[in-house]
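Chemist: my questions concern the predicted model and sequence given below.
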Amino acid sequence: MATKKIFPTKSSASLTPWLGIAFIIILIDQLTKITITRTFALGEEKVITPFFNLVLAYNKGAAFSFLHDAGGWQRHLFTAIGIGAALFIIYLLKKHSGQRMFSWALTLVLGGAIGNVIDRVLYGHVVDFLDFHWDGIGHFAAFNIADAAICIGAALFIIDELRRVNK
């Protein structure tokens, strides 16, 4: 007698923890952005340490405000790129969910990409608020939790690849 599989297959079951982690990143990202936008006025700054401020900034472009003044079309382009990247990352996670470092990297990039896509869809810009600076050098571009997750994920990609090459 044939039986139906009631439980998910192994590949979809192993995808679940990674999607859960991505969801947590998205949640933290969105909660921090909501808190900042409700607490600060645009451009308002609060000094936290001699090298770190909180500041409310809007970024209509990509990393480091690339194309921020392009006229509005970039919102749709970066939204489409973010959605496309998220779909491709989910495919890769499903295919490679057993590779821990690679999956961590993918998950961090996924959570960050979706966090910023949500901003672009809801507000037309990405909310940034973390501002690091050094005397005499100036301010680093303001960023957010999603951006940090993407950067950490990219670093993990590099580490994972270097480990793979050295084997």
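Modeler: Yep, that arrived.
Chemist: use CA for all of it now, contacts and neighbours both
Modeler: Noted.
Chemist: would you map the strands across this protein?
Modeler: Applying DSSP state E to the chain gives strands spanning 45-49, 52-59, 126-134, 138-139.
Chemist: comparison target, given below:
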Amino acid sequence: PWLAPIVRVTYVTNTGVAFGLFQNLGNFFIIVPIVVIGLILFFHHQLPDGQRLMRLVLGLALGGATGNLIDRLRFGSVVDFIDCNFWPLREWPVFNLADTSIVTGVALLVLMLVWEERRERYKQQAAEGG
């Protein structure tokens, strides 16, 4: 009850992707997650030892994609239930934990790729004496 002014549980079915985007595209959102899950598993298997953060990031995306896929296969849609009602999220669509996991995983992946690219650029500049 004390979170009710900020976060509510609201039952919503969603045939689209995260946050209610791209509704009613049929089997597209069954096929794409299966391909994405396969790619995540492939890349995870290719990672060298010591890549714990990358494994975590891929695990977040994998867990979210799998959770939403299971909902789609069982119910024909994803069940969203987290309804935020605070600035700046007053008009934010209802979402679920799988969406949060996917978005967090993808955001961390982008940050890691940018970080690695900058690190390589600095390393190359140092090697060139610049």
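Modeler: Thanks, I have the structure now. Computed from a predicted model, the values in this text were never measured in an experiment.
Chemist: follow-up on the earlier one: which one, of the strands of structure 1, ends up nearest to I28 of structure 1?
Modeler: strand 126-134 (13.3 Å; C-alpha to C-alpha).
Chemist: list the residues that contact the residue nearest the centre of structure 1.
Modeler: In structure 1, the residue lying closest to the centroid (C-alpha atoms, centre = their mean) is G112, at 1.1 Å. Applying C-alpha atoms under 8 Å, 6 or more residues apart in numbering, we find G112 of structure 1 in contact with 22, 25-26, 29, 145-150.
Chemist: try 10 Å
Modeler: By C-alpha atoms under 10 Å, 6 or more residues apart in numbering, the contact set of G112 of structure 1 is 22-23, 25-26, 29, 82, 86, 106, 118, 144-153.
Chemist: picking that back up, same list (the strands of structure 1) but as JSON lines, adding distance to L77 of structure 1 and mean neighbour count.
Modeler: Shown next, in JSON lines, are those (distance: least, C-alpha to C-alpha, whole Å; neighbours: other C-alpha atoms under 10 Å):
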{"stretch": "strand 45-49", "distance to L77 of structure 1": "30", "mean neighbour count": "12"}
{"stretch": "strand 52-59", "distance to L77 of structure 1": "14", "mean neighbour count": "21"}
{"stretch": "strand 126-134", "distance to L77 of structure 1": "14", "mean neighbour count": "21"}
{"stretch": "strand 138-139", "distance to L77 of structure 1": "27", "mean neighbour count": "12"}
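Chemist: all set, thanks.
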